[in-house]
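Engineer: Following is a predicted model, sequence given first.
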Amino acid sequence: MDSQTVAWIVVNLIGSVCVNLGQNVMKMGHNKRAALECLDSERPNIKRIREWQVGVVIFLAGGIANFVSFGYAPQSLLSALGSVQFVSNVVFASVVLKERVTVRTIGATACIVAGCVLLVVFTGSSSETLTVPVLMSYYSSPAYIAYLVAMLFVATGFFSLYRHGKRLSARGEARQHWDRLLPVSYALFCAPLGTQSVLFSKSVSVLLRTTLAGESQLGYWFTYVSLIAFVVTITFWVTRLNKSLKLFTAIVIVPTMQIGWTIFSILSGGIYFHEFEDYDSLETAMFVLGVVVIMAGRGSSS
C-alpha cells in the first residue's frame, strides 16, 4: 500500500471518529430537549438546541473528510475501517451521554481494532482516477444490477418488518424480542438506501480528482446527476439517523445503524467499482477475515 493511500486512510479514520462524535452530541441535544419540564407543544425545535447544532457541525466536518478521502482509497476498504466508530462510540456514549458501558462491550472493541489492523496491513490496493464513460459502464455490470435488485428487496422487507413491529408496540402486543428487532429492522431498511450516498460520493470525488489531474469531467451530465443523487441519498440517511436517535438509545442504535452502513457500503463499492477484482488470494482471505472479525466484535458488543 502506497504512502498516499495510507495518508487518506488516516484522514478517513479521523472523519469517522468525528461523524460518531457528532451523532452522540446530537443525541445529547435530543436528551436535553426531552428533559425539559414542559408540554411537548412548548418544547423548542430540536434545531434550536445548541448541543444538536454543534453535533451537526462535527458530523458534517467528519463527512467532508470522508468524502474527500473516498476519491483516493478503495470504498470497500474505507467502509470497513469505518467500524472504528464502534470503538469511539463506546467512549463517547459513556463520557458524553453518561450511558452505561459493559465490560463485554469494552472487550468487543478489541475484535474491531484487530479486524481494522488486518484490513490495513493486508489490503494493498489503491484508488485510480476514473472518467464518466467508465463509471457509466459500471452500471451495466450484471453483478451490480443483481446487487441493486437484492438491495431493494432487503430494504422493502425490513421496512415492512419495522412497520409491523411498530403496530404491535402501539397495541401493546409486542413481545420482548421486538426490543432488538425494531432497531435492527430500522437500520437494515435505512442502510441499503442510505449507503448509495457513499457510492455517489466516491463517484463525484473521483471525478473531481480526475478533473484536477487535467482531464475535465465537468462537461458531462452524469457528473451533476451523481452530485444530486448524493445530496438526495445523504439527506435521506441523515434524516433517518436523526429520527433513530429519538427512537432508540445511542449505544444501541448508533452501532446498529453503522453495522448496516458498513456492510452495504463494502458490498456496493466492491461490486460497482470492481474493487474486489484487484485483490489476490491472500488479500481476499485477509479482507474477509478482517470484516468477519469486525462483525464478530460488533455482535458481541450488543
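Structural biologist: Done, it's in. Residues are numbered from 1 along each chain as shown.

Engineer: can we go C-alpha only for contacts and neighbour counts from here?
Structural biologist: Will do.

Engineer: Identify the residue nearest the geometric centre of the chain.
Structural biologist: W261 (3.7 Å; CA atoms, centre = their mean).

Engineer: hang on, that one packs against Q196?
Structural biologist: No. In this structure W261 lies outside contact range of Q196 using CA atoms under 8 Å: 9.7 Å.

Engineer: Which residue comes closest to I14 once chain neighbours are left out?
Structural biologist: G62 (7.2 Å; CA to CA, 6 or more residues apart in numbering).

Engineer: didn't that neighbour look like it was pressed against V19?
Structural biologist: Yes. Assessed by CA under 8 Å, G62 is found in contact with V19 at 4.9 Å.

Engineer: Now the closest residue to V19 other than its chain neighbours: which helix or strand?
Structural biologist: Closest residue to V19 apart from its sequence neighbours, by CA to CA, 6+ apart: F59 at 4.3 Å. Secondary structure assignment for F59, by DSSP states H and E: helix 50-69.

Engineer: ok, and what's touching that helix?
Structural biologist: Contact with helix 50-69 is made by 8-9, 11-12, 14-30, 46-47, 201-202, 205, as judged by CA atoms under 8 Å, 6 or more residues apart in numbering.

Engineer: Filter the residues you listed down to just the ones in helices.
Structural biologist: 8-9, 11-12, 14-30, 201-202, 205 (DSSP state H).

Engineer: Please name the residues that touch I253.
Structural biologist: If you count contacts by CA under 8 Å, 6+ apart, then I253 has P183, A187, S244, L245 around it.

Engineer: now K166
Structural biologist: L182.

Engineer: Share the number of residues neighbouring G219, please.
Structural biologist: Using other CA atoms under 10 Å, the number of residues around G219 comes to 9.

Engineer: Second structure follows, compare the two:
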Amino acid sequence: MGEIANFVAYIYAPAVLVTPLGALSIIVSACLAHFLLNERIQKMGIVGCVSCIVGSVVIVIHAPQEHTPSSVQDIWTLATQPAFLVYVVATLSAVLALVLHFEPHYGQTNILVYLGICSLMGSLTVVSIKAIGIAIKLTLDGMSQIAYPQTWFFLTVAVICVITQLIYLNKALDTFNATLVSPVYYVMFTTLTIIASVIMFKDWSGQNAGSIASEICGFITVLSGTIILHVTREQEPPPPPVGTCRTHHPPSPFWQGKGRNSKL
C-alpha cells in the first residue's frame, strides 16, 4: 500500500518533493521499533528524527509546482532533449564500468560499487515510473495512452531498472552491514533522482534562487538527519556461541581415571 501511494505521489508531485520525503518512513520505522520491538532510540537518534522533520517541512514549503504533460509524446519530448540524453549516456556508461570493471575487483570491499549501480539505475527508474503514472492518469481521464509505443518503452525501462536495482541491492545487503547500506543508499539514490528529475522535467524552472537554495538546504538537513539516525542506532549484542556453558570443564583422559586399569 505504501509503494502504491508513493507511485501515485509521483503522478501529482515533482520528484524533487516526493523523493526526499521518503525519509519520513525512516522516522515511522524508528518509532514503531521503539514501541513494538523495544528498541531504544538514543538522544542523537531523536536529533536525527527532528532534523528529518524540519528538512521535510522546508522542502514542502518551497516545493515547485508540478507541470503535468498532456500526453506521453510530451514526456518523450522531455526524455529526448539533449541534456537528459547526456545524463542517460553518462549513467549507463558509469553502470557498465561499475559492473564490468569495478565489481569483480572491488565489489566485496567497497560499498559504493553496488550502491552506485543501484542509485544510478534508480534515478532512471523514478523518471520512467513517473512517465508510466502520468500515462495511466491520462488514460483514466479518457485520453488513452496505451496505443503509443512510448508508453511501453517507459514500462520496459522501468522493469529492467527495477530488476537491476533488486539484484545489486541484495548483493550489497549480503556483503555489508544493513546499518551502513541504508543511509548511503538513501543519500546516493535521492541525490541522483533529484538530478535526473530536474534535468528531464525541469522542476526548478520558474523558481527563484531563494526557493531553490531553501530546497537544497532542506534536502541536506534530511540527509543529515537520516545519517545521524542510522549511525546512532543501538546495536544488538551478539548471541552467545552455541553449546557454551559457564561451568564447562574438559573431560579427563581415560588413562587418568582411578581403578584397577588406571595404569593402562
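Structural biologist: Alright, I've got the coordinates. Quantities reported herein were computed from a predicted structural model and do not represent experimental measurements.

Engineer: What's the match for S211 of the second structure in the first structure?
Structural biologist: Correspondence of S211 of the second structure to the first structure, assessed by TM-score structural alignment: E283.

Engineer: Pretty sure its match sits against T123.
Structural biologist: Yes. Contact criterion CA under 8 Å: E283 of the first structure and T123 qualify, at 5.5 Å.

Engineer: neighbour count winner among the two?
Structural biologist: T123 (22 against 19).

Engineer: Can you classify the counterpart of that one in the second structure as helix, strand or coil?
Structural biologist: Per TM-score structural alignment, the equivalent position to T123 of the first structure in the second structure is A63. Applying DSSP: H, G, I helix; E, B strand; the rest coil to A63 of the second structure yields a three-state assignment of coil.

Engineer: which non-adjacent residue is nearest A63 of the second structure?
Structural biologist: L17 (6.0 Å).

Engineer: Please enumerate the helices of the second structure.
Structural biologist: Using DSSP H, helices in the second structure cover 2-12, 15-18, 23-36, 43-61, 72-79, 82-97, 103-106, 111-140, 149-175, 178-201, 209-231.

Engineer: Where does the longest one end up in the first structure?
Structural biologist: Same thing as helix 111-140 of the second structure. The aligned range for helix 111-140 of the second structure is 183-212, by TM-score structural alignment.

Engineer: Pull out the buried residues from the matching stretch.
Structural biologist: 183-211 (16 or more other CA atoms under 10 Å).

Engineer: Name the residue in G62 and V19 of the first structure with the higher neighbour count.
Structural biologist: Ranked by neighbour count (other CA under 10 Å), G62 of the first structure and V19 place V19 first, with 27 against 23.

Engineer: any idea how far that one is from V238 of the first structure?
Structural biologist: 11 Å (CA to CA, to the nearest Å).

Engineer: V54 of the first structure too?
Structural biologist: 15 Å.

Engineer: likewise I253 of the first structure?
Structural biologist: Distance of I253 of the first structure to V238 of the first structure, computed by CA to CA: 14 Å.

Engineer: G122 of the second structure contacts I195, correct?
Structural biologist: No. G122 of the second structure is beyond contact range of I195, at 11.7 Å (criterion: CA under 8 Å).

Engineer: coming back round to it: which one in the second structure is aligned with the residue nearest to the centre of the first structure?
Structural biologist: Checking TM-score structural alignment: W261 of the first structure goes with F189.

Engineer: ok, and the closest non-adjacent residue to its match?
Structural biologist: S119 (4.3 Å).

Engineer: V231 of the second structure now?
Structural biologist: In space, and not counting its chain neighbours, V231 of the second structure is closest to T179: 7.4 Å by CA to CA, 6+ apart.

Engineer: Count residues in the vicinity of that neighbour, would you?
Structural biologist: 16.

Engineer: so how far is G45 of the second structure from it?
Structural biologist: 13 Å.

Engineer: do the same with P82 of the second structure
Structural biologist: From P82 of the second structure to G45 of the second structure the distance is 43 Å (CA to CA).

Engineer: again with D141 of the second structure
Structural biologist: 45 Å.

Engineer: Give me the more crowded residue out of these two.
Structural biologist: Each of D141 of the second structure and G45 has its neighbours counted (other CA under 10 Å); G45 has more, 23 against 9.

Engineer: Can you list the buried residues in stretch 145-158 of the second structure?
Structural biologist: Neighbour counts over stretch 145-158 of the second structure (16+ other CA under 10 Å) mark Q145, Q150, T151, F154, L155, V157, A158 as buried.

Engineer: Residues in contact with it: which ones?
Structural biologist: Residues contacting stretch 145-158 of the second structure (CA under 8 Å, 6+ apart): 71-73, 76, 124-126, 128-129, 131-132, 135-136, 138-139.

Engineer: let's go with 7 Å and repeat that
Structural biologist: V72, W76, T125, S128, I129, A131, I132, A135, T139 (CA atoms under 7 Å, 6 or more residues apart in numbering).

Engineer: any idea what the second one aligns with in the first structure?
Structural biologist: Think W76 of the second structure. So W76 of the second structure corresponds to M136, using TM-score structural alignment.

Engineer: Near that match, how many other residues are there?
Structural biologist: M136 of the first structure has 11 nearby residues by other CA under 10 Å.

Engineer: Distance of V101 of the first structure relative to L81 of the first structure?
Structural biologist: Between V101 of the first structure and L81 of the first structure the computed distance is 22 Å (CA to CA).

Engineer: So between the two, which is more surrounded?
Structural biologist: L81 (26 against 15).

Engineer: contacting residues around that one?
Structural biologist: Contacts of L81 of the first structure by CA under 7 Å, 6+ apart are C116.

Engineer: that older thread, JSON lines for the contacts of I253 of the first structure, including distance to V288 of the first structure?
Structural biologist: Output for these, formatted as JSON lines (distance: CA to CA, whole Å):
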{"residue": "P183", "distance to V288 of the first structure": "26"}
{"residue": "A187", "distance to V288 of the first structure": "22"}
{"residue": "S244", "distance to V288 of the first structure": "29"}
{"residue": "L245", "distance to V288 of the first structure": "31"}
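
Engineer: and of those, the nearest to S94 of the first structure?
Structural biologist: L245 (15.7 Å; CA to CA).

Engineer: Once you drop chain neighbours, what's closest to that closest one?
Structural biologist: Nearest to L245 of the first structure is K27, by CA to CA, 6+ apart, at 5.9 Å.

Engineer: Test my guess that that neighbour contacts S244.
Structural biologist: No. Judged on CA atoms under 7 Å, K27 of the first structure makes no contact with S244 at a distance of 9.6 Å.
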